[in-house]
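[1] What follows is a predicted structure for the sequence shown.
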Amino acid sequence: MKALQYHGRGDIRLNDVPEPEPGPGEVKVAIAAAGICGSDIHEYRGGPIAVPMTDAHPLTGEHAPVTLGHEFAGTVVAVGEGVTDVQVGQRVAASAVVRCGTCPSCAQGLPQLCATLGFHGLSGGGGAFAAFDTFPAYLAHALPDSVSDQVGAMLEPLATGVHAVGRAGIGPGSTALILGGGPIGLMTAVAAQAAGAEQVIVSEPAAGRAKAAERVGATTVLDPRSDDVVAAVRDLTGGRGVDAAFDAAAVATSFDTALGSVRPRGTLVNVAVWEQPTPLNPTALLFTEATITGALAYTDAEFERAVEIAATGAHDLASLVSREISLDDAVTEGFDRLATDPGDDIKVLVRPS
């Protein structure tokens, strides 16, 4: 079968690979839809970041070339020895967080902080940019009939948003600023609303993405090219600032804007992958006692929460799919285009079949 594989920065190829079969504890899924993630683009444009290039990953035993694709939905077509909680014919989405299960972080229920953390579709062991994929059964999450394959392929970034919102302590009545209206930023906005946030402000310059923020329920959308975002946030919050600001943009000004927008003892959550370091003046922390933290992936419970949010149908998640392309077009119409000029693209789905 054909699989889209990462060979190095700027080098992704559609290769012939053997069709996989599930080993003990694994499931085999026929891929219905797989999303191109911002992390994939960062690997393509500025990596390698998470892809093991020369030394085999300790959990997968593989290194580049590896098959990409970690946001997906499909149907289980086979299960390996010992798998009892996933059935053939079941529609599933999958967590990407490959973990050892025994280190202190795993023991605390924090698989995304595993000492030997890997990501399915980045660290080897399979990937969803192919007709079939195999992966550990513990990554599979059942999809209700109310969640389409399109939306199922976006549950992984939604789970990331759920985790980010949890890191900030967002709850009923909270205020939030999200910098960046790409998939992660928009999913963080959805998760903030689902947690009960009263104000969800999104800063995004691209017109199409700004409209998408409105569609998923942002209370205010700002254009950082013409709006003074910090001043606008202060005005919208009665001079106080937001409870939490989420940097999902990873651009030169976003981190400072986020820090300048939070209330005293507010929280800045970095949920973006940065290809280059960004300056930080620690003195800025003295006068607000703000907390700066990161949010990486999600727990299993947070992925299940993402399934629940999607199943309500309260947010128009399917409208975030801007294009669907074939596996044959994934390099030119997917990676190349998103890496150079994404325009108003939000989520591009690859349909391997």
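    Structure received.

[2] C-alpha from now on. contacts and neighbour counts both.
    Will do.

[3] residue contacts, the residue nearest the centre of the chain?
    Against the mean C-alpha coordinate of the chain, by CA atoms, centre = their mean, the closest residue is residue 157 at 3.0 Å. For residue 157, the contacting residues are 71, 183-184, 187, by CA atoms under 8 Å, 6 or more residues apart in numbering.

[4] Same question for residue 91.
    Residue 91 touches 73-76, 142-144, counting by CA under 8 Å, 6+ apart.

[5] What's the ChimeraX syntax to select whichever of these are buried?
    The ChimeraX command for the buried members of these (criterion: 16 or more other CA atoms under 10 Å) is given here:
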select :73,74,75,76,142,143
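
[6] Now flag whichever of the contacts of residue 91 is closest to residue 343.
    Distance to residue 343, by CA to CA, is smallest for residue 73 among the contacts of residue 91, at 25.5 Å.

[7] so the closest one is in which element?
    Using DSSP states H and E, residue 73 sits within strand 71-79.

[8] any idea which helix or strand comes after that strand?
    strand 91-94.

[9] That following strand: which residues count as buried?
    For strand 91-94, by 16+ other CA under 10 Å, it's 91-94.

[10] which of these lies closest to residue 297?
    For the buried residues of strand 91-94, the nearest to residue 297 is residue 94 (12.5 Å; CA to CA).

[11] Presented hereafter is structure B, for comparison with structure A:
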Amino acid sequence: MSGRQRQVVLDRPGAYRIADTEPAEPGPGEVRVRVFAAGICGSDRELYDGTRHADYVRYPVVPGHEWSGTVEAVGDGVDPALAGRRTVGEGFRNCQVCERCRRGDTSLCGGGYDETGFTRPGAFADTLVLPARLLHPLGPDADLRAAALLEPAAVVASAALTARALPGERVAVVGAGTLGLLAVQFLAASSPAELLVVDPRLGRAEEALAFGATEVRSPDALGALTGRYDLVVETAGAPRSAVDSVALARRGGRAVLTGLPEPGCAGLDPIGLAMNQLTVHSVFGAPSAAWSYAVRAFSSGLLDPAPLITHEFTLEEYADAIALVGSGDPGVGKVLLRP
């Protein structure tokens, strides 16, 4: 054992406590990670508010699915050399044996939904235990503060791999939140002829110019840009962002939807999809291949998540951090908890 540890326990929506417990010992095939930082995203706010679908949460829960840290203990059957390694790790506890897992679509595991921070104890704690097979070790000098954003980066990497952007294409990103700004970095690496970012928060969208965007616009100022883009990546999850994304795509173009809107959002027109021969993909989470891609991009310096971080809080300030996420303040980017 390594002494006592703190963890945020959300007993039910809106009711949490900071628990003082013994750190869990890693079982066979598992590791215990000392958490350095954990990101807070909209789904963590949904957990707190009680708006996440009941099939995708199990209260009481220790939230936290975006994290970075250092391996401090290994269980039986795990390479002892992992101890002391800086690392990030996948959240989906995929079964490895179903058809989807065997095809590499580990985020679509047919064994049932099971994810760190939602159905298993997460990283809003001093330590986290998970299967060693889910780790993606980092270099000895990796920036663990920035690495806490590699989970959303892996989602964006999944979208980028699906999109297959080609040099010289006209590309648009709808949404300038964490996912959107990470998407800009990935897509800029493909040398697009144009890279538009669409967001009603123009100040936020303009941050994308430093990452390779060529133009920013509000959704209500798209005008003649409708039907212009070879590829559109949607990251906002706003009520009309999927519709706006498809409208931006040229005839025969492609759209990749990554945002998760609330029920009742505007739906896509099937006639328009058919007549314009559009290809529409959706992304849920990130398979292992996308994680590997994101980690390589980060390790090589192609991906720089650090500028997206705007606020950091302690575990004891969890309620303040959650209130900030989803507050609508345009000055709020990625919020971290630092155990």
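    Right, received. Where do you want to start? Only a predicted model underlies this, so the values are computations on that prediction, with no experimental measurement involved.

[12] where does the TM-score land?
    Once superposed, the chains reach a TM-score of 0.91 (TM-score structural alignment, normalised by the length of the second structure), with 333 aligned residues with a CA RMSD of 2.1 Å.

[13] What residues does the residue mapped onto residue 154 of the second structure from the first structure make contact with?
    By TM-score structural alignment, residue 154 of the second structure lines up with residue 159 in the first structure. Residue 159 of the first structure makes contacts with 297-298, 302-306, as judged by CA under 8 Å, 6+ apart.

[14] got the angle between the helix or strand where residue 159 of the first structure lies and strand 71-79?
    Using DSSP H and E, residue 159 of the first structure maps to helix 155-168. Angle, helix 155-168 of the first structure to strand 71-79, by axes from the mean of the first three to the mean of the last three CA atoms, to 10 degrees: 120 degrees.

[15] Pull out the buried positions in helix 155-168 of the first structure.
    For helix 155-168 of the first structure, a neighbour-count test (16+ other CA under 10 Å) marks 155-168 as buried.

[16] For residue 98 of the first structure, state which of the residues you listed is nearest.
    Residue 98 of the first structure lies nearest to residue 156 out of these, by CA to CA, at 13.4 Å.

[17] if you skip the residues just before and after it, what's nearest to the closest one?
    Distances taken as CA to CA, 6 or more residues apart in numbering put residue 71 closest to residue 156 of the first structure, at 5.6 Å, once the chain neighbours are dropped.

[18] Show me what that neighbour aligns to in the second structure.
    Match for residue 71 of the first structure (TM-score structural alignment): residue 66.

[19] same question, residue 132 of the first structure
    By TM-score structural alignment, residue 132 of the first structure lines up with residue 127.

[20] burial count for its match?
    23 (other CA atoms under 10 Å).

[21] pretty sure it contacts residue 32?
    Yes: with contact defined as CA atoms under 8 Å, residue 127 of the second structure and residue 32 form a contacting pair (6.6 Å).

[22] What residues in the second structure pair up with stretch 97-105 of the first structure?
    So stretch 97-105 of the first structure sits over residues 92-100 in the second structure, by TM-score structural alignment.

[23] what do you get for stretch 175-191 of the first structure?
    So stretch 175-191 of the first structure sits over residues 170-186 in the second structure, by TM-score structural alignment.

[24] Off-centre distance for that stretch?
    Computed by CA atoms, centre = their mean, to the nearest Å, the separation of stretch 170-186 of the second structure from the middle of its chain amounts to 13 Å.

[25] Next: stretch 112-124 of the first structure.
    The mean C-alpha position of stretch 112-124 of the first structure is separated from the chain mean by 14 Å, CA atoms, centre = their mean.
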